[in-house]
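K.L.:
The sequence and its predicted three-dimensional model are supplied below.
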Amino acid sequence: MLDREPYADLPDLPSFTLTSEDLTDGGPLHPDQCSGIMGAGGRDVSPQLSWSGAPEGTKSYVVTMFDPDAPTPSGFWHWCLSNIPADVTSLERGAASNPPAGAVKHRNDGGTDEYIGAAPPPGHGPHRYVVCVTAVGEETIEVDESASPAAVNFQLFSHGIARACLTGVHER
């Protein structure tokens, strides 16, 4: 496993509460959140998420899932939704396929705009899957569906006002 934190270079932001019926921080991923598309025996179902306590001034949210331990110099983006309206404070299981009105789905590193589950290479050791909800101080960030998750996160450098994360672990 690589020894790098996925958000170490971003400015410190206040936190808020993020919970999930499907993820336990530091715990193993459920098979639903693992990949079938990439042959890991899963179902590629995005996890249920709920959040509360975002700061005053929150006008939208961005949700991402990132594997900093993928065997690439840039990790692997599994999921990215931007411009989620501020009155949305939860996503149902599978919401990646049917996001809230106004939200923008972005292409993951597997080439789809859906959620792609965990699929670390066999024998590569445990990988961390960091799911973050970032509170944004703008109703929309200037990205469209063609923007990569990295480009979305670049926008969060200037517009993110708080961040809450849960990290699941998976290995094959």
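P.N.:
Yep, that arrived.
K.L.:
Please count neighbours and contacts with C-alpha atoms only from this point.
P.N.:
OK.
K.L.:
who's sitting farthest from the centroid in the protein?
P.N.:
Relative to the centre of the chain, the most outlying C-alpha is that of residue 123, 24.1 Å out, by C-alpha atoms, centre = their mean.
K.L.:
how close does it get to residue 57?
P.N.:
When C-alpha to C-alpha, to the nearest Å is applied, the distance between residue 123 and residue 57 equals 45 Å.
K.L.:
this is the other structure I want to compare:
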Amino acid sequence: MAIIGKLLRNRRAAAEDLAWYRPNLGEGGVFEVTSADFDHESRLDLRHANKRAGGQDVSPALAWSGVPAQTAQQLLIVEDQDAPFGGPFVHALALLDPEVKELPSGALASDATREGVTMLRSSWGRGYMGPAPVRGHGPHRYVFQVFALTEPVVLTGGRALASAKPREVLAAARAHGRGRIDGFYERD
């Protein structure tokens, strides 16, 4: 697999394709997102990696503060900015009640039930899917983003959120504040 990673080394999603840069999600101020499990722009621990990469698929703990008043809902998305695809790979997508200001480690598991957290479909399944970059592809940036939404997400035509693709949810959301924390992971 390291050979495939080396062949794809220069093929990466563009940073500007992250949810962070969408015009409908970029309004308002920036608030702080932190983690007890990693520092901004540091390496993610192996336990946060995907099981097929030797990890445990445990989502890191997250906390945020400074969310604007009148936030109707929050959107959390975890994206791999360096995936060798046409855009970032979505590792987790969830809608959060406005009162939620932190998530403990493991809270984004597909079988986790936590009041105020609704897991949505990611690029592959539901729930947190840890990093598993192709061996030899180099370091990947994982961007944990929280958006403060002005109104609850509703899809056109009454389509159900549970079956919606991440791009549909992102297109329907409108934010008036946002925060992020980035971590790195690499498989040699």
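P.N.:
Yep, that arrived. For clarity, every value in this text was computed on a predicted model and none was experimentally measured.
K.L.:
I'd like the TM-score for the two structures, please.
P.N.:
Comparing the chains after superposition, counting by TM-score structural alignment, normalised by the length of structure 1, produces a TM-score of 0.88; 165 aligned residues with a C-alpha RMSD of 1.7 Å.
K.L.:
which one in structure 2 is aligned with the residue farthest from the centre of structure 1?
P.N.:
Residue 123 of structure 1 maps onto residue 136 in structure 2 when the alignment is built from TM-score structural alignment.
K.L.:
need the strands for structure 1, in chain order.
P.N.:
Per DSSP state E, structure 1 has strands spanning 17-19, 49-52, 60-67, 76-85, 90-91, 104-105, 127-136, 160-170. These are given in chain order.
K.L.:
tally of neighbours for the aligned partner of residue 76 of structure 2 in structure 1?
P.N.:
Residue 76 of structure 2 maps onto residue 63 in structure 1 when the alignment is built from TM-score structural alignment. Here the number of neighbours of residue 63 of structure 1 (other C-alpha atoms under 10 Å) works out to 23.
K.L.:
surely residue 63 of structure 1 meets residue 81?
P.N.:
Yes: using C-alpha atoms under 8 Å, residue 63 of structure 1 and residue 81 qualify as a contacting pair, with a distance of 5.2 Å.
K.L.:
Helices of structure 1, start to end?
P.N.:
If you assign secondary structure with DSSP state H, the helices in structure 1 sit at 149-159.
K.L.:
To which residue of structure 2 is residue 171 of structure 1 aligned?
P.N.:
Residue 171 of structure 1 maps onto residue 186 of structure 2 when the alignment is built from TM-score structural alignment.
K.L.:
quick one: its match and residue 50 of structure 2, what's the gap?
P.N.:
Here residue 186 of structure 2 is placed at a distance of 12 Å from residue 50 of structure 2 (C-alpha to C-alpha).
K.L.:
now do residue 42 of structure 2
P.N.:
Counting by C-alpha to C-alpha, the gap from residue 42 of structure 2 to residue 50 of structure 2 is 18 Å.
K.L.:
Those two: which has the busier surroundings?
P.N.:
Using other C-alpha under 10 Å, the more surrounded residue of residue 42 of structure 2 and residue 50 is residue 50, with 19 against 13.
K.L.:
What does the more buried one correspond to in structure 1?
P.N.:
Match for residue 50 of structure 2 (TM-score structural alignment): residue 35.
K.L.:
Now its match. Nearest residue, chain neighbours left out?
P.N.:
With C-alpha to C-alpha, 6 or more residues apart in numbering as the criterion, residue 35 of structure 1 has its nearest non-adjacent residue at 4.0 Å, and that residue is residue 117.
K.L.:
Around the one you found, how many other residues sit close by?
P.N.:
Close neighbours of residue 117 of structure 1, defined as other C-alpha under 10 Å, add up to 29.
K.L.:
my guess is it contacts residue 78, does it?
P.N.:
Yes: between residue 117 of structure 1 and residue 78 a contact is recorded at 6.6 Å, counting by C-alpha under 8 Å.
K.L.:
residues touching residue 74 of structure 2, list them.
P.N.:
The neighbourhood of residue 74 of structure 2, defined by C-alpha atoms under 8 Å, 6 or more residues apart in numbering, consists of 95, 96, 97, 98, 146, 147, 148, 149.
K.L.:
repeat that for 6 Å
P.N.:
95, 96, 98, 147, 148, 149 (C-alpha atoms under 6 Å, 6 or more residues apart in numbering).
K.L.:
The fifth one: what's it in contact with?
P.N.:
By C-alpha under 6 Å, 6+ apart, the residues touching residue 148 of structure 2 are 71, 74, 175, 176, 177, 178.
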